[in-house]
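J.: Okay, predicted coordinates and the sequence, questions at the end:
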Amino acid sequence: MGLSTTTINRLVTASVTTVVIAFGTVGQAIAQTINGAGASFPAPLYQRYFAEYKKATGVTVNYNSVGSGAGIRQFIGETVDFGATDAPPSQSEKSQMKRGMLMIPTAGGAVAVIYNLPGVNNVQISRQALGKIFSGQVTNWRQVNSKLPNKPIRVVVRADGSGTTEIFTSHLSTIDASFRSKVGTSKEPNWGFTVLKGPKNDGVAALVKQTDGAIGYVQDTFARSNKLQTAFIQNKAGRFVEPSLAEANKAMSGVTFNSDFTADVNDPKDGYPIVGLTWLLVYTDYKDDAKAAQVKRLVKWILTSGQNLNQQLEFTRIPAPVAQRVSAAVDRIK
């Protein structure tokens, strides 16, 4: 039996409607997804942020913890909606960001010095010794303290370009001229002696955990989650301080933010001495109104509701006046 013209028209209309609905659903799904990559230092915090943000808004934020260096490269390559770094991009890197860039400070945190000396607790490391350990000038634990084991020090560092490494080497370069001349401040330095290398913060933590006599550096949350011993590090005031939220807050309390929302926290007056900030990198021009609006909403949530999560994971908050200035800058994203 043949179909009438009316029936055919109805079928065609229904099919077109189905296609439109199907494509509309795909488009909505794409609009509800934001992709980012970068620093491993804040990864535990960002995982929590994005899980809570999805509960609150339904928007999925995919974050790939690849390290600050790789995050900056992906941001330059425009393969992500935002990058993340613990070290401000260099002038050379900024010059390659064709869609502009705004740095969003999200948190501060401590870089813990972790070690593996079975049966040895509460190791104290002086300002004089720390830089010399990480430049290969002090090679045995007994050189750190005569009461420590006569055992070689196995230094563990990052295998990738790392903002955590830049925070750490920047502090050591500030307090130790010999470290500054031999190694210097860098995301991926030439250490100048034999070191063990692990990828990202969790790779360094794992390598220290399995290597007798090892010493390394990780964001404090990774030390705690891996149940690693953390050293007491001598600060500018002369105190030996273990990383903690209270001591990180004390160190960050006097920080002054620059107009681009960077800040110098290389050697604080008191508190835990090795601390740093971490930032999201967002474009100033997204060339897509819907994506720009999504990113702006996410950033504003992080600067307000998200800050309430920071201290639960041992990260410091961004001061409210600074967060308000950043939020005003975010309004100019297009």
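T.: Looks like it came in fine.

J.: all contacts plus neighbour counts: C-alpha atoms, from now on.
T.: OK.

J.: where exactly do the strands run in this structure?
T.: 33-38, 60-65, 82-85, 102-115, 124-125, 154-158, 196-198, 214-219, 229-230, 232-234, 240-241, 275-282 (DSSP state E).

J.: can you give me how far the third one is from the chain middle?
T.: For strand 82-85, the distance from its own C-alpha centre to the chain's C-alpha centre is 8 Å (Cα atoms, centre = their mean, to the nearest Å).

J.: Return the list of helices and strands in contact with it.
T.: Applying 3 or more Cα pairs under 8 Å, 6 or more residues apart in numbering; DSSP states H and E, one finds that strand 82-85 contacts strand 33-38, helix 68-76, strand 275-282.

J.: TSV please, covering the ones you listed and showing mean neighbour count.
T.: Shown next, in TSV, are those (neighbours: other Cα atoms under 10 Å):
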stretch	mean neighbour count
strand 33-38	22
helix 68-76	24
strand 275-282	26
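
J.: dropping in the other structure now:
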Amino acid sequence: MRSTTSRAARAALATTSAAALALVLASCGATNETDGSTGTDTGTGTGTADGDLADTLVGAGASSMQAAMQAWAVNFQTESGTTVNYDPVGSGSGRTQFLSGGVSFAGSDAYLTDEELTQAESRCVDGAVDLPVYVSPIAIAYNLPGVEDLQLSPAALAGIMAQEITTWDDPAIAETNEGVELPSTTITPVNRSDDSGTTENFTEYLDAVAPDAWTYGVVETWPIAGGEAAQGTSGVVQAITNGEGTIGYADASQVGDLSVAQVGVGGEFVGPTPEAAAAILDNSERVEGRPEGDLAIELARDTTASGTYPIVLISYMVACKGYEDQTEADTVAAFIEYVASEDGQQAAAEQAGSAPISDTLREDIGTSLELVRGS
């Protein structure tokens, strides 16, 4: 279990140019605001018919959401005229920038801690909320020529990442890969070098399913030296690609042509498909004791349910409940409303391979957005 005190248009636009994507993902930018307010429609689209939005909306945070954010930002700009600038600096940095007032919203692979919720009381009119809008499997990607299919038990995966299992022909790996010719190649585990919600989600899984092998707890900062560290999701993928015998964890949408392992769940081995990632939400509960409107989810990492992939991340949009400037509040709410809509979720699924959220969760987000607007 994670400790809370540690630390619009329609589906993706196929004709969008690279220049447009670069524009909307540029980091930094001043908000050029206009007067007005948005509608409160919680279905599809942006709900902007009743008023004007800010010309620019600035956010920062999780790099895991970058591919989805590309589609969301382009589509939202097409529908509303608002340019969304999102800097994928990582979850920790995004939350820090949000809490200091540097950006209007944060993208985060981990919900706000109790300490951060307290900080948000000063940053926002009435505190902040975590709204889960992006559900994606964390793939266990590896580079081992000649081995295209790999099955790893939770204990074996934990042992590899803890650097206790050091060669690919180790018996702990071989016993779940009968008939596969495993080389004696040295294993090089690759981890994030920056504070990362992806790391927190991955170590939360390891801590839940293999605490005897993974003794480092749930952390945002990788606790072991000796492997290879890389900045951001793209850095981890590049490091695995460049080194034979490497293995690491990264958002499944960004692993490209790398081989991906299946992990043991109950009596079967499951790969990181969107359907398997979405299944874990059916076995998970909301975190207790959170502020009004906050929708943080406690994932059941140790599930044994068939067809469920438990190494997933839920990325949250972190927003204020009320902003000093009403146009900023309306623009943040309108953007998140589009992101959570059926169209926004379909755009993310097509662009990033994520699992669309349920109708029930979408309705709950709509209710929380009234608080974001200050209603």
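T.: Yep, that arrived. Bear in mind that the values here come from a model prediction, so they are computed numbers and not experimental data.

J.: Superpose the two chains and report the TM-score.
T.: Scored by TM-score structural alignment, normalised by the length of structure 1, the superposition of the two chains gives a TM-score of 0.86; 304 aligned residues with a Cα RMSD of 1.8 Å.

J.: Quick check: which of the strands of structure 1 is buried the most?
T.: strand 82-85 (a mean of 30; mean count of other Cα atoms under 10 Å).

J.: so can I have CSV of the helices and strands packed on strand 82-85 of structure 1 showing distance to residue 169 of structure 1?
T.: Below are these laid out as CSV (distance: least, Cα to Cα, whole Å):
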stretch, distance to residue 169 of structure 1
strand 33-38, 19
helix 68-76, 15
strand 275-282, 11
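
J.: Kindly state which of those is positioned closest to residue 197 of structure 1.
T.: When those are compared by Cα to Cα, helix 68-76 sits nearest residue 197 of structure 1, at 15.8 Å.

J.: what residues does that closest one touch?
T.: 37-40, 80-87, 89, 93, 96-98, 160-163, 187, 281 (Cα atoms under 8 Å, 6 or more residues apart in numbering).

J.: which bit of structure 2 covers that helix?
T.: With TM-score structural alignment applied, helix 68-76 of structure 1 matches the range 91-99 in structure 2.

J.: Quick check: that stretch compared with structure 1, mean distance?
T.: Compared with structure 1 after the fit, stretch 91-99 of structure 2 shows a mean deviation of 0.8 Å (mean Cα distance after the TM-score superposition for structure 1).

J.: Was I right to think residue 152 of structure 2 contacts residue 265?
T.: No: the criterion here is Cα atoms under 8 Å, and residue 152 of structure 2 misses it with residue 265 at 9.9 Å.

J.: Name all residues that make contact with residue 49 of structure 1.
T.: 302, 306, 309.

J.: Looking at neighbours, which among these is most surrounded?
T.: residue 302 (23 neighbours; other Cα atoms under 10 Å).

J.: what does that residue align to in structure 2?
T.: Using TM-score structural alignment, residue 302 of structure 1 lines up with residue 339 in structure 2.

J.: Please tell me how far that match sits from residue 120 of structure 2.
T.: 23 Å (Cα to Cα, to the nearest Å).

J.: do residue 252 of structure 2 as well
T.: Residue 252 of structure 2 is 31 Å from residue 120 of structure 2, by Cα to Cα.

J.: cool, and residue 19 of structure 2?
T.: 35 Å.

J.: Between the two, which has more neighbouring residues?
T.: residue 120 (23 against 8).

J.: how about that one, what does it touch?
T.: Going by Cα under 8 Å, 6+ apart, the list of residues near residue 120 of structure 2 reads 99, 127-128, 320.

J.: hmm, try it at 7 Å
T.: By Cα atoms under 7 Å, 6 or more residues apart in numbering, residue 120 of structure 2 lies in contact with 99, 127-128.
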